[in-house]
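Enquirer: Next comes the sequence, and after it the predicted model I'd like to discuss.
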Amino acid sequence: MNQRQQSILQLVAEKKKISVNELADITGVSVVTVRHDLNFLEQGKFLKRVHGFAVAINSEDTETRLMTNYSQKQALAEYAASLVHDGETVFIESGSTNALLARLLGKKRNMTLITVSNYIAHLLRDSECEVILLGGIYQKRSESMVGPLTRQNLQQVHFSKLFIGVDGYHPETGFTGRDMMRTDIVNAALQKCSENIVLTDSTKFGVIHPHPIGPAHFIHRVITDQQLEPNYQASLSEHQINMALV
């Protein structure tokens, strides 16, 4: 995705619906070029095209979050994808960086991806890999499955790696989440004895949310960016958590 396409996606995410002509005026390129860009973005499931307009895909503003530090999140996702081998079964929870990871892993035929995110499952509908979407209560605002049925479904599957997003980390509280029901599912998944990996950008560090994720020794690896401050690096090291600063 080039810089102009990133700008177009940001405009679509902000306005929800914008015409091709307006995008051409703003970006300073021809309508034909904009249409080529929109074709590329639609094929990547970043947006939809409707009768001369580009329309944001409504999924708890996931597209807006994708565009926040997009290049950085893409780099994190690419590093995470490099850890996954053909033939593995991987659980991908939810979140914008995890969605980018799912796009990359979805290109592998010999792969099984398990998720509770309907958004991620939708992204993978044309992929080569096997996709397992766990059932449960459908939390509409996040497009995720939660609740006791989802916990039961978790007991019926096994996976070698678990990728989760977090909403916060502080040395005093450890990893935390904003949503109680989604955090409950994350904690259930952490107990499955896989390799548990936090995939998040460094802006989440120093932030505290109500619901604990962990305990910290359940987390084996953190993949984040090089802006992570030394005190948080030291805190993760104290818990013997491997770090990859991308």
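Expert: Noted; the coordinates are in hand. Numbers count the residues shown, from 1 in each chain.
Enquirer: going forward, measure contacts between C-alpha atoms and count neighbours the same way
Expert: Will do.
Enquirer: so what's residue 65 closest to, chain neighbours aside?
Expert: Spatial nearest neighbour of residue 65, chain neighbours left out: residue 96 (6.2 Å); criterion: CA to CA, 6 or more residues apart in numbering.
Enquirer: mind listing what the one you found touches?
Expert: 62-63, 65-66 (CA atoms under 8 Å, 6 or more residues apart in numbering).
Enquirer: got CSV for those residues, with distance to residue 141 too?
Expert: Formatted as CSV, the contacts of residue 96 follow (distance: CA to CA, whole Å):
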residue, distance to residue 141
62, 11
63, 14
65, 14
66, 16
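Enquirer: what about the helices in the chain?
Expert: Per DSSP state H, the chain has helices spanning 3-15, 20-27, 31-43, 62-67, 70-82, 96-105, 118-123, 148-154, 180-190, 230-238. These are given in chain order.
Enquirer: Could you pull out the buried residues of the fourth one?
Expert: Going by neighbour count (16 or more other CA atoms under 10 Å), the buried part of helix 62-67 is 62-67.
Enquirer: Which neighbouring elements make contact with that helix?
Expert: With contacts taken as 3 or more CA pairs under 8 Å, 6 or more residues apart in numbering; DSSP states H and E, helix 62-67 sits against helix 3-15, helix 96-105.
Enquirer: Can you get me a residue count around residue 38?
Expert: 22 (other CA atoms under 10 Å).
Enquirer: Second structure follows, compare the two:
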Amino acid sequence: MLPQSRRELILRTLRADGPSEVRSLADKLGVSQATIRRDLEHLDADGKLTRVYGGAMTLDPGEVNSDINGDINGDDIDDPFADVAAERAEDKDTVARAAADMVQDGETVLLDIGTTMHRLAHHLHGKRITVITSNLAVFDELRDDADIELVLLGGMVRRRYHSLVGFLTEDNLRQVHAGRLFLGTSGVRGDGAVMDTTLVEVPLKRAMIKAADQVVLVADGGKFPGVGVARVCGPGDLDVVVTTASADPATRLALQEAGVDVITA
């Protein structure tokens, strides 16, 4: 990643999460702490942030990043969630249905943020299960289903993305446990690494992985191979991948060689 791009991501993260430690920023961006320190020194010299002990904060802690949290101000004029939901809608529904078929009565499942998870929730009707999620679209889908015990994780509302995020959500995840996590992604690299384009979601996804016995990645073939600015996890953290036949064969092979059960819906 180019230094300028990395520094812009640092500023976005600070605006979204508030003051952050060097270690936390290095973990989120997948670089060394020394690299982060140099970037912070550069940004501080440019007057774009303030260094604090062990980390940094934006000059205006109340500033809200428009990409991540602008929806909180109520001035959103579009619906990114609906736009993403319309992309490869048929393929998303195919993998969502196959993933839902894995769930049996009595299970406790954890559903990630995203449009594919919304489709998966639609196919869970009729099952007697417990669903844990911070996905507001999933909540809306299942809220009136009396057979499903619904647990909504707390956190900061991202209205345009129909989700709850932040340290409160992560803290809630440390209090729960699921037999199975259905995980979404922005893309899967050729080596099987799971990526995401929204930094604020990365620590949340990692916390979800820790809260579940089994991790099932649900992603249509358009995300194989894919890209993202931050690495969520490696193939070793996955148990199952549910995708479509259009997924890149080399990427599927890399996942299988890592011991992941790849299901082609």
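Expert: Happy to help now that I have it. Note that the structure is predicted; figures quoted are calculated from it, not measured.
Enquirer: Quick check: which of the helices of structure 1 is buried the most?
Expert: helix 96-105 (a mean of 24; mean count of other CA atoms under 10 Å).
Enquirer: In structure 2, which residue range corresponds to it?
Expert: Using TM-score structural alignment, helix 96-105 of structure 1 lines up with residues 115-124 of structure 2.
Enquirer: Now distance to residue 198 of structure 1 too, for the helices of structure 1, in JSON lines please.
Expert: Compiled in JSON lines, the helices of structure 1 are given as follows (distance: least, CA to CA, whole Å):
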{"stretch": "helix 3-15", "distance to residue 198 of structure 1": "26"}
{"stretch": "helix 20-27", "distance to residue 198 of structure 1": "36"}
{"stretch": "helix 31-43", "distance to residue 198 of structure 1": "27"}
{"stretch": "helix 62-67", "distance to residue 198 of structure 1": "17"}
{"stretch": "helix 70-82", "distance to residue 198 of structure 1": "10"}
{"stretch": "helix 96-105", "distance to residue 198 of structure 1": "10"}
{"stretch": "helix 118-123", "distance to residue 198 of structure 1": "17"}
{"stretch": "helix 148-154", "distance to residue 198 of structure 1": "19"}
{"stretch": "helix 180-190", "distance to residue 198 of structure 1": "11"}
{"stretch": "helix 230-238", "distance to residue 198 of structure 1": "12"}
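Enquirer: now for those helices, which one comes closest to residue 112 of structure 1?
Expert: Each of the helices of structure 1 has some distance to residue 112 of structure 1 by CA to CA; the shortest is helix 96-105, at 9.2 Å.
Enquirer: That closest one vs structure 2, mean deviation?
Expert: Superposing on structure 2 and averaging over aligned pairs (mean CA distance after the TM-score superposition for structure 1), helix 96-105 of structure 1 comes out at 1.1 Å.
Enquirer: Map residue 160 of structure 1 onto structure 2.
Expert: Residue 160 of structure 1 maps onto residue 179 in structure 2 when the alignment is built from TM-score structural alignment.
Enquirer: Could you report the neighbour count for the residue lying closest to its match once chain neighbours are set aside?
Expert: What sits nearest to residue 179 of structure 2 in space, not counting adjacent residues and going by CA to CA, 6+ apart, is residue 213, at 5.0 Å. A count of nearby residues for residue 213 of structure 2, using other CA under 10 Å, gives 13.
Enquirer: which one in structure 1 is aligned with residue 213 of structure 2?
Expert: Per TM-score structural alignment, residue 213 of structure 2 is aligned with residue 194.
Enquirer: now do residue 85 of structure 2
Expert: In structure 1, residue 85 of structure 2 lands on residue 66 (TM-score structural alignment).
Enquirer: thought that match was touching residue 77?
Expert: No. Using CA atoms under 8 Å, residue 66 of structure 1 is not in contact with residue 77, being 11.6 Å away.
Enquirer: List the residues that are in contact with both of the two.
Expert: Taking CA under 8 Å, 6+ apart as the criterion, residue 66 of structure 1 and residue 77 both touch residue 97.
Enquirer: OK, contacts around the residue sitting nearest the centre point of structure 1?
Expert: The centre of structure 1 sits closest to residue 98, judged by CA atoms, centre = their mean, with a distance of 2.4 Å. By CA under 8 Å, 6+ apart, residue 98 of structure 1 lies in contact with 77, 92, 163-165, 199.
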